[in-house]
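Undergrad: A predicted structure for the sequence below; I have some questions about it.
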Amino acid sequence: MRRFTYILFALMLVFLSACANKEDNNKSKESEQTKEQSVDVEKGLFNVEITLPASMFEGQDINKVIADVEKEGIKVTKNEDGSLTYKMSKAKHKEMMKEMKGNIIDVVNETKQNKEDYKSIKDITYNDSFTEFTMVVDKATYENSMDGFAAFGLGMAGMMYQLYNGVKSEDTKVTIKLKDQATQKQFDQIVYPDDLNNEKSE
């Protein structure tokens, strides 16, 4: 199960990053593409179904992907549009979410400890649903660095966790608060995906 969760985690981060960086001047077309490429999670009484868009598997051997997932005891259906639907028990889904949560916590801890790449970051805290993160930083160092990429990573991870937990794609939201270590005051805030959409429209 751990290998399956790691694969989902990696696929989703790449997928969300690609969606965030994609530009399309035709808004209606972009909206339709976003709908077709969204992750859909349905929670039934006994089972959970997760449908992943075909775009997440581009360049991969789809038969191998299916075989690897089914080794975990998860039923896979290949849909006409190329998407895959994973059907698992509620217990299996709960286990998956627990492991995914552990993966995100590992990312947070690695980011805090990586002083070579993230010199300004002193601490990172988060809520249980990963809808909010607080980055405690040395403000001057942060503003003269590329440490904002850490916030992007946290935003993508939080959105991913919410999606797999059944939150509709249009309702996913992650707030990153930036606090100055010296004053303990918040000096900025980033909201995903809102701020990404604003950047694209500018």
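TA: Structure's in. What do you need?

Undergrad: make it CA atoms for all contacts and neighbour counts henceforth
TA: OK.

Undergrad: which residues touch N63?
TA: By Cα atoms under 8 Å, 6 or more residues apart in numbering, the contact set of N63 is empty.

Undergrad: dropping in the other structure now:
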Amino acid sequence: LGGLSQAERAALLDEMDLYYRLGTSLRNVRSSAKRIASHVKSLRSYARADREKRTDVGVEEGLEESLMLLNHKLDDIEPVRAFGSVPTITGFAGELNQVWTNLLSNAIQAMAGTGTLTVATSAPDSSHVQVAITDTGPGISPADLERIFDLHFTTKEGRVEFGMGLGLTITRDIVERHNGTIEVASRPGETTFRVTLPVSGVDATAIERKD
């Protein structure tokens, strides 16, 4: 800046600051656009749920889409991904995404804005994939656990509610239509839902849409 007057240096610095702020704004716009595109992709998976065909599905992709869809609800909740190397499963991606979104939504609601949400995938054996969703909420009482999959059941604390318009009864129905199982274990400070599904090629012919 040598050779410039004080006024010229001030004007140049102001112009540089303007360019910096414009660049930051453009980066923010690009970042927001990417987030919006991700949200649109997630929403499209639900829109096509009623007209999709059975395909090979990667569970991690569906979990990521559901996490993106619920990102605005996380507040101070820390999401932890513990994804293992798992094979694909055969099924309807949109329906399975509804399962993940419902379970994740319930877990987020349980923690009331703070805690740790752990999403893990594993292959317990050569024929199955397992998804475990764990929250650090208050837990579910043994009496409530016995009724947790009953239609329209909620606890008075609101621990078990509907996610994206689906109850846990319908979540279980979707899992069972994919020849899978869903289990829940809970204690004070920790609740885990485990969904186990057959890998591609195992009992795939038995999976049918329920219209």
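TA: Right, received. Where do you want to start? Here the structure is a predicted model, which is why all the values come from computation and not from measurement.

Undergrad: how alike are these chains, TM-score-wise?
TA: Once superposed, chain against chain, the TM-score is 0.32 (TM-score structural alignment, normalised by the length of the first structure); 106 aligned residues with a Cα RMSD of 5.3 Å.

Undergrad: can you give me the strands for the first structure?
TA: 40-43, 47-52, 75-78, 84-89, 121-126, 132-137, 174-180, 186-192 (DSSP state E).

Undergrad: quick one: list the elements packing against the fourth one.
TA: I take that to be strand 84-89 of the first structure. strand 47-52, strand 75-78 (3 or more Cα pairs under 8 Å, 6 or more residues apart in numbering; DSSP states H and E).

Undergrad: closest one to A140 of the first structure among these?
TA: strand 47-52 (41.3 Å; Cα to Cα).

Undergrad: can you point out the buried residues in the closest one?
TA: By neighbour count with 16 or more other Cα atoms under 10 Å, strand 47-52 of the first structure contains the buried residues 48-52.

Undergrad: what's the biggest helix in the second structure, counting residues?
TA: helix 6-47 (DSSP state H).

Undergrad: quick one: name whatever helix or strand follows it.
TA: Sequence-wise, the next helix or strand downstream of helix 6-47 of the second structure (DSSP states H and E) is strand 55-57.

Undergrad: give me the buried positions along that next one.
TA: 56-57.

Undergrad: now do E8 of the second structure: how many residues are near it, please.
TA: Neighbours of E8 of the second structure under the rule other Cα atoms under 10 Å: 12.

Undergrad: over to the one 5 residues further on?
TA: Using other Cα under 10 Å, L13 of the second structure has 13 neighbouring residues.

Undergrad: relative to L22 of the second structure, how far out is it?
TA: Separation of L13 of the second structure from L22 of the second structure (Cα to Cα, to the nearest Å): 14 Å.

Undergrad: look up how far N197 of the first structure lies from L178 of the first structure.
TA: 20 Å.

Undergrad: when the two are compared, which one has more neighbours?
TA: Neighbour count, other Cα under 10 Å: between L178 of the first structure and N197, L178 has more, with 25 against 13.

Undergrad: which residues does the more buried one contact?
TA: By Cα under 8 Å, 6+ apart, the contact list for L178 of the first structure reads 134-137, 186-189.

Undergrad: wait, which of those is closest to C19 of the first structure?
TA: Once Cα to Cα is applied, the member of the contacts of L178 of the first structure that ends up nearest C19 of the first structure is Q189, at 21.5 Å.

Undergrad: what number of residues are in the vicinity of that closest one?
TA: 15.

Undergrad: test my guess that it contacts D180.
TA: No: Q189 of the first structure is beyond contact range of D180, at 11.9 Å (criterion: Cα atoms under 8 Å).

Undergrad: check which residues of the helix or strand where V184 of the second structure lies are buried.
TA: Assessed by DSSP H and E, V184 of the second structure sits inside strand 181-187. By 16+ other Cα under 10 Å, the buried positions in strand 181-187 of the second structure come out as 181-182, 184, 186.

Undergrad: got these as JSON lines, with distance to V29 of the second structure columns?
TA: Listed next are those as JSON lines, based on distance: Cα to Cα, whole Å:
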{"residue": "T181", "distance to V29 of the second structure": "43"}
{"residue": "I182", "distance to V29 of the second structure": "41"}
{"residue": "V184", "distance to V29 of the second structure": "41"}
{"residue": "S186", "distance to V29 of the second structure": "42"}
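
Undergrad: what's the next secondary structure element after the strand holding V184 of the second structure?
TA: strand 190-198.

Undergrad: mind giving me the packing neighbours of that following strand?
TA: Partner elements for strand 190-198 of the second structure (3+ Cα pairs under 8 Å, 6+ apart): strand 89-91, strand 128-135, strand 181-187.

Undergrad: need those strands in TSV (columns: distance to L26 of the second structure).
TA: Output for those, formatted as TSV (distance: least, Cα to Cα, whole Å):
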stretch	distance to L26 of the second structure
strand 89-91	40
strand 128-135	36
strand 181-187	45
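
Undergrad: which one of those strands lies nearest to M68 of the second structure?
TA: That would be, of these and by Cα to Cα, strand 128-135, which comes in at 15.3 Å.

Undergrad: who touches that closest one?
TA: Contacts for strand 128-135 of the second structure (Cα under 8 Å, 6+ apart): 86-87, 89, 103-104, 107-108, 110-111, 115-124, 189-199.

Undergrad: for stretch 76-85 of the second structure, same thing?
TA: Contacts for stretch 76-85 of the second structure (Cα under 8 Å, 6+ apart): 60, 108, 111, 113-123.

Undergrad: drop anything exposed from these.
TA: By 16+ other Cα under 10 Å, these give 60, 108, 111, 114-123 as buried.
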